[in-house]
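K.L.:
following is a predicted model, sequence given first.
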Amino acid sequence: MKMKNSPILLSILFTLLALVFPFIAGTIITIKNISSLSSIFLIQFISTAGGVLVTLWIMKKSKFSFHDFGFRRFKAGAWMAVIVFSELIAFFNGITEKDGFSAQYVFILLLFVIAVGLCEEFIFRGLIFKYLSAKGLKVAILGSSILFGIGHLANILSGADLLMTLLQIIYAILFGLVCAEIVAKTKSIIFPIVWHTMHDFIAFLTDSEPNVLAVSIYVFHCIVLIGLAIYFWRALFPKKAVMNLKNPESYV
């Protein structure tokens, strides 16, 4: 299957594809009037797992190989420790007691976040990033991160807290930016998948009720992401050497 559409059009279509699977799960949950979080996560897992399979099929049928999409090893860096540390800060907000915090709840939640991490990274840092790369690396990085943030606008329609949703959108854009930069730097999609899964797991596992501490943690995460974004951007796009006017053959 050769996709001859423009990279931008394809990226928009892939973004809509990412919204299809949570919409299907949400429709089933609403129609069946399901209230148990374990059951909700199970339905979302099944739907999202279907999204993973669909996305892998699109990748296989595309003009690119899985290696091109970032299915490869990468070298670890000190920046990974910064990311892990910043994610663990969320535990200061306490562990959630939803659904009695049973082993079944945690297991189903883990399945769900793994599926989400795979599906969304395959789409945004895999398909979208790769196709937008035809327009340039900067377009691929910025475009994929903006579309990732736009994809989270649906949370407002679901009735989620407005302040927390806006913070989530800002976080999503910054998260997408850093993940895209990591893909550009390492040529691998593996760490963004692991990071995405870890972040969602901790987010659902900890208390996310809107309060001063929860908002502060989100702000802290955003500050860390801004720092990482600047760090990776400078590494990917170093400033050109400025010619020394006194000696045209030398650069400073």
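P.N.:
Cool, got the structure.
K.L.:
please count neighbours and contacts with C-alpha atoms only from this point.
P.N.:
Will do.
K.L.:
excluding residues flanking it in the chain, which one is nearest Q104?
P.N.:
S38 (7.4 Å; C-alpha to C-alpha, 6 or more residues apart in numbering).
K.L.:
wait, doesn't that neighbour sit right on F107?
P.N.:
No - with contact taken as C-alpha atoms under 8 Å, S38 and F107 are classed as non-touching, separated by 9.1 Å.
K.L.:
which one of those two has more residues nearby?
P.N.:
Ranked by neighbour count (other C-alpha atoms under 10 Å), S38 and F107 place S38 first, with 20 against 13.
K.L.:
look up which helix or strand the residue nearest to Q104 falls in, please.
P.N.:
Take DSSP states H and E as the rule and S38 turns out to sit in helix 37-61.
K.L.:
repeat that for L17.
P.N.:
Assigned by DSSP H and E, L17 belongs to helix 7-31.
K.L.:
would you mark the buried spots in that helix?
P.N.:
When neighbours are counted by 16 or more other C-alpha atoms under 10 Å, the buried residues of helix 7-31 are found to be 7-8, 10-11, 14-15, 17-18, 21-22, 25-26, 28-29.
K.L.:
equivalent analysis for stretch 211-231, please.
P.N.:
Neighbour-count burial for stretch 211-231 [16+ other C-alpha under 10 Å]: 214-215, 217-218, 220-222, 224-226, 228-229.
K.L.:
from S35, how far off is L163?
P.N.:
If you measure L163 against S35 using C-alpha to C-alpha, to the nearest Å, the figure is 24 Å.
K.L.:
again, but for A25
P.N.:
The gap separating A25 from S35 is 13 Å, by C-alpha to C-alpha.
K.L.:
skipping adjacent residues, who's closest to L153 in space?
P.N.:
I169 (6.8 Å).
K.L.:
here comes the other one, which I'd like you to weigh against the first:
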Amino acid sequence: MNIPQSKQNQSFSTRRPVLTVVIIELLLLLAVFAAGAVATVKQLDYTSPVLMSFTPIALVLIIYLTLRRKWREIGFRSLRTIPASHAKYYIPLLLVLGTLALKGFTDLTLSKVAFFMFFTLLVAFVEETIYRGLIFKTLLRKSAVAAVVTSSVLFSITHIMNALSGQSMADTILQLIYALLLGAALALLMLKNGNIVPLILFHFIHNLIQFLGNDRQDTGTLAYDIFILVVLVAYCVWLTFSVRTKLSSSESTTQGSSVVR
């Protein structure tokens, strides 16, 4: 079977976007599960599986994006590229962070804060680069809906690993829903502004507050979690309408230009 020359020159991810996403997700899950198995056998700290799997993944991502010069394509751009009028779309993220902070914090030490700053920055960089970067951009070639929905669902599924670390099923289900909604909101922001930097910063601060904060079981702050879920649902609806309006305007402009020509 002869393959057109134009397709031969295309990258594998362009020719096979769905297969590319499947491979990326399977490799990530394999790395995390393998690290989790090692940590269980050696009875290591609960952060060990992430450190053992995400550290080499982060190095591979940095090397890949640098050698292929894909940093900007993935969304690593100056914050100044975001229109000032779009700043309002990030306000709900600040509301989420503020609500999480209201739960309070455990006793903090300099070493503990320093460790979790590194740990959460590592997680934020890897997860955002993979889900709102590589996977999102790859599926965007098919459609915006496929990019947003698939990247969000895969992001949520990845958090099922928490069930293997001793977390209760109820808490795991709640976290899966939370991750799905949060992933959808971040993907919609990526679709709207194409800048991954504020998403990494939010993810970093969000996780840092969670790791340094009080556990829900100890403080009875389920009401805070429910409030955040309600905020995220409303947030996703708002962003969806905003993005649809933007896409409709773009299509109208394109059609108008075609008529003029």
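P.N.:
Looks like it arrived, so ask away. Small disclaimer: the values here were computed from a predicted structure and weren't measured.
K.L.:
what's the TM-score here?
P.N.:
Here the superposed chains carry a TM-score of 0.82, computed using TM-score structural alignment, normalised by the length of structure 1; 233 aligned residues with a C-alpha RMSD of 2.6 Å.
K.L.:
near the residue nearest to L153 of structure 1, how many other residues are there?
P.N.:
As a burial measure, I169 of structure 1 scores 21 neighbours (other C-alpha under 10 Å).
K.L.:
now do F85 of structure 1
P.N.:
10.
K.L.:
do the same with L201 of structure 2
P.N.:
Neighbour count of L201 of structure 2, defined by other C-alpha under 10 Å: 14.
K.L.:
biggest helix in structure 2 by residues?
P.N.:
Counting by DSSP state H, the longest helix found in structure 2 is helix 222-260.
K.L.:
show me what that helix is packed up against.
P.N.:
helix 91-101, helix 169-193 (3 or more C-alpha pairs under 8 Å, 6 or more residues apart in numbering; DSSP states H and E).
K.L.:
just put those in a markdown table and tack on distance to V148 of structure 2.
P.N.:
Listed next are these as a markdown table, based on distance: least, C-alpha to C-alpha, whole Å:
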| stretch | distance to V148 of structure 2 |
| --- | --- |
| helix 91-101 | 18 |
| helix 169-193 | 5 |
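K.L.:
hey, which of these is tucked in deepest?
P.N.:
Ranked by mean neighbour count, those are led by helix 169-193 with a mean of 21 (mean count of other C-alpha atoms under 10 Å).
K.L.:
who's in contact with A124 of structure 2?
P.N.:
Shown in contact with A124 of structure 2 (C-alpha atoms under 8 Å, 6 or more residues apart in numbering): 200-201, 203-204.
K.L.:
gap between the residue mapped onto it from structure 1 and A140 of structure 1?
P.N.:
Correspondence of A124 of structure 2 to structure 1, assessed by TM-score structural alignment: G117. Between G117 of structure 1 and A140 of structure 1 the distance is 19 Å, computed by C-alpha to C-alpha.
K.L.:
which ones are touching the counterpart of I24 of structure 2 in structure 1?
P.N.:
In structure 1, I24 of structure 2 lines up with F14, judged by TM-score structural alignment. Neighbour list for F14 of structure 1: 123-124, 127-128 [criterion: C-alpha under 8 Å, 6+ apart].
K.L.:
format the residues you listed as TSV; extra columns: secondary structure.
P.N.:
Below are the contacts of F14 of structure 1 laid out as TSV (DSSP: H, G, I helix; E, B strand; the rest coil):
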residue	secondary structure
I123	helix
F124	helix
L127	helix
I128	helix
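K.L.:
buried only: go through the residues you listed for me.
P.N.:
Neighbour counting by 16+ other C-alpha under 10 Å classes 123-124, 127-128 among the contacts of F14 of structure 1 as buried.
K.L.:
how close does the aligned residue in structure 2 for F85 of structure 1 get to S250 of structure 2?
P.N.:
With TM-score structural alignment as the criterion, F85 of structure 1 lines up with L95 in structure 2. Applying C-alpha to C-alpha, the value for L95 of structure 2 to S250 of structure 2 is 30 Å.
K.L.:
what does R68 of structure 2 give?
P.N.:
29 Å.
K.L.:
neighbour count for the two, which is higher?
P.N.:
S250 (12 against 9).
K.L.:
which one of the buried ones among the contacts of F14 of structure 1 sits closest to A81 of structure 1?
P.N.:
F124 (23.6 Å; C-alpha to C-alpha).
K.L.:
for stretch 107-123 of structure 1, the distance to its chain's centre please.
P.N.:
Relative to its chain's centre, stretch 107-123 of structure 1 lies at 11 Å (C-alpha atoms, centre = their mean, to the nearest Å).
K.L.:
equivalent analysis for stretch 222-239 of structure 1, please.
P.N.:
Remark: stretch 222-239 of structure 1 is offset 17 Å from the chain centroid, using C-alpha atoms, centre = their mean.
K.L.:
so which of the helices and strands packed on helix 222-260 of structure 2 is nearest T109 of structure 2?
P.N.:
Among these, helix 91-101 comes nearest to T109 of structure 2, with 17.3 Å by C-alpha to C-alpha.
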